[in-house]
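Novice: sequence and predicted model, in that order:
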Amino acid sequence: MVEVEVVYAAVERQVLLTVVVAPGTSLRAAVQASGIGAQFPELDLVDCPLGIFGKVVAHAEVRAVQAGDRIEIYRPLLADPKEVRRLRAAKAALARQQNP
């Protein structure tokens, strides 16, 4: 058996669960086996992005868990970071033009 952690950080609370699964279990299956979906019914555990220690895993349905993995469930972005930076830069440029 393999012991891993499943973590999710909602806006108002964070949860870390330890789950023991069979060797060869996929990341997605380990997340579903953790029962975290019962605590956060708004989560779409079938399609949500998953990662290991801060790095997104592209094929969570295929990648097998390893002992000690911390599987992270990521929330969808509310705003595109590149777009936010672009808007901030445009606002700063406008402020410089108005106040030379």
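Specialist: That came in fine, so what should we check first? Numbering: from 1, shown residues only.
Novice: hey, let's count contacts and neighbours off CA atoms from now on
Specialist: OK.
Novice: so what's Val7 closest to, chain neighbours aside?
Specialist: The shortest distance from Val7 to any residue other than its chain neighbours is 4.4 Å, reached at Leu16 (CA to CA, 6 or more residues apart in numbering).
Novice: that neighbour: neighbour count?
Specialist: When neighbours are counted by other CA atoms under 10 Å, Leu16 registers 15.
Novice: quick one: it from His59, how far?
Specialist: As judged by CA to CA, to the nearest Å, Leu16 and His59 stand 22 Å apart.
Novice: which residues touch the residue nearest to Val7?
Specialist: Leu16 makes contact with 5-8 under the criterion CA atoms under 8 Å, 6 or more residues apart in numbering.
Novice: this is the comparison structure:
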Amino acid sequence: MSEHLAIEVTYGLPNKQSLISLTVPPSTTVEQAIVLSGVLDIYTEINLSENKVGVWNRTCRLSDEIKDGDRIEIYRPLIADPKEIRKLRAQKAKEEGRANKITGAKQKRESSAKSSNNE
């Protein structure tokens, strides 16, 4: 077993991203690696009690031990709830008559045909 583990710590904003490579001793936790990387000094808005963290796109706890080659990711809080956004988008599509492209178009044609026959 090597004396040190080679890892990366990453964090990004829409206009600035950082990928910091460093070596840490075995048995280092995710939280210790983040502190050692210096990313908290670069991005002062990071709050480890609020921001979720993960290793290779899988959320983890700050107390988890890292392995050689791990990429620790610090996630930003979501601006909007994805479920709510999908619900609003579906509602808008319904209102515009494009919720179901097959039946929605058919319903439009049928209703316009009925109105043409009534004239």
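Specialist: Thanks, I have the structure now. Being a predicted model, the structure only gives us computed values, none of them experimental.
Novice: got a TM-score for the two of them?
Specialist: The TM-score (TM-score structural alignment, normalised by the length of the first structure) is 0.89; 97 aligned residues with a CA RMSD of 1.6 Å.
Novice: if we can go back for a sec, show me what the residue nearest to Val7 of the first structure aligns to in the second structure.
Specialist: Counting by TM-score structural alignment, Leu16 of the first structure lines up with Leu19 in the second structure.
Novice: okay, and its match sits in which element?
Specialist: Taking DSSP states H and E as the definition, one finds Leu19 of the second structure inside strand 16-24.
Novice: same question for Ala105 of the second structure.
Specialist: With DSSP H and E as the test, Ala105 of the second structure turns up in helix 101-118.
Novice: and the closest residue to Ala64 of the first structure other than its chain neighbours, how many neighbours?
Specialist: In space, Ala64 of the first structure comes closest to Ser26 once its chain neighbours are excluded; the distance is 4.3 Å by CA to CA, 6+ apart. Ser26 of the first structure is flanked by 19 other residues according to other CA under 10 Å.
Novice: same check, this time on Lys106 of the second structure
Specialist: Residues near Lys106 of the second structure, counting by other CA under 10 Å: 12.
Novice: ditto for Gln66 of the first structure
Specialist: Counted with other CA under 10 Å, the neighbours of Gln66 of the first structure add up to 16.
Novice: the second structure: which residue goes with that one?
Specialist: In the second structure, Gln66 of the first structure lands on Lys67 (TM-score structural alignment).
Novice: just checking, its match touches Leu5?
Specialist: Yes. Lys67 of the second structure lies in contact with Leu5 (CA atoms under 8 Å); the separation is 6.7 Å.
Novice: tell me, what's touching those two both at once?
Specialist: Shared contacts of Lys67 of the second structure and Leu5, defined by CA under 8 Å, 6+ apart, comprise Pro26.
Novice: for the first structure, what spans make up the strands?
Specialist: Under the criterion DSSP state E, the first structure contains strands at 2-9, 14-21, 50-52, 55-57, 70-73.
Novice: out of the ones you listed, which comes closest to Leu87 of the first structure?
Specialist: Nearest of the strands of the first structure to Leu87 of the first structure, taken as CA to CA: strand 55-57 at 26.3 Å.
Novice: which other helices and strands does that closest one contact?
Specialist: If you count contacts as 3 or more CA pairs under 8 Å, 6 or more residues apart in numbering; DSSP states H and E, strand 55-57 of the first structure packs onto strand 50-52.
Novice: mean shift of the strand it packs on relative to the second structure?
Specialist: On superposition with the second structure, the mean distance recorded for strand 50-52 of the first structure (mean CA distance after the TM-score superposition for the first structure) is 0.8 Å.
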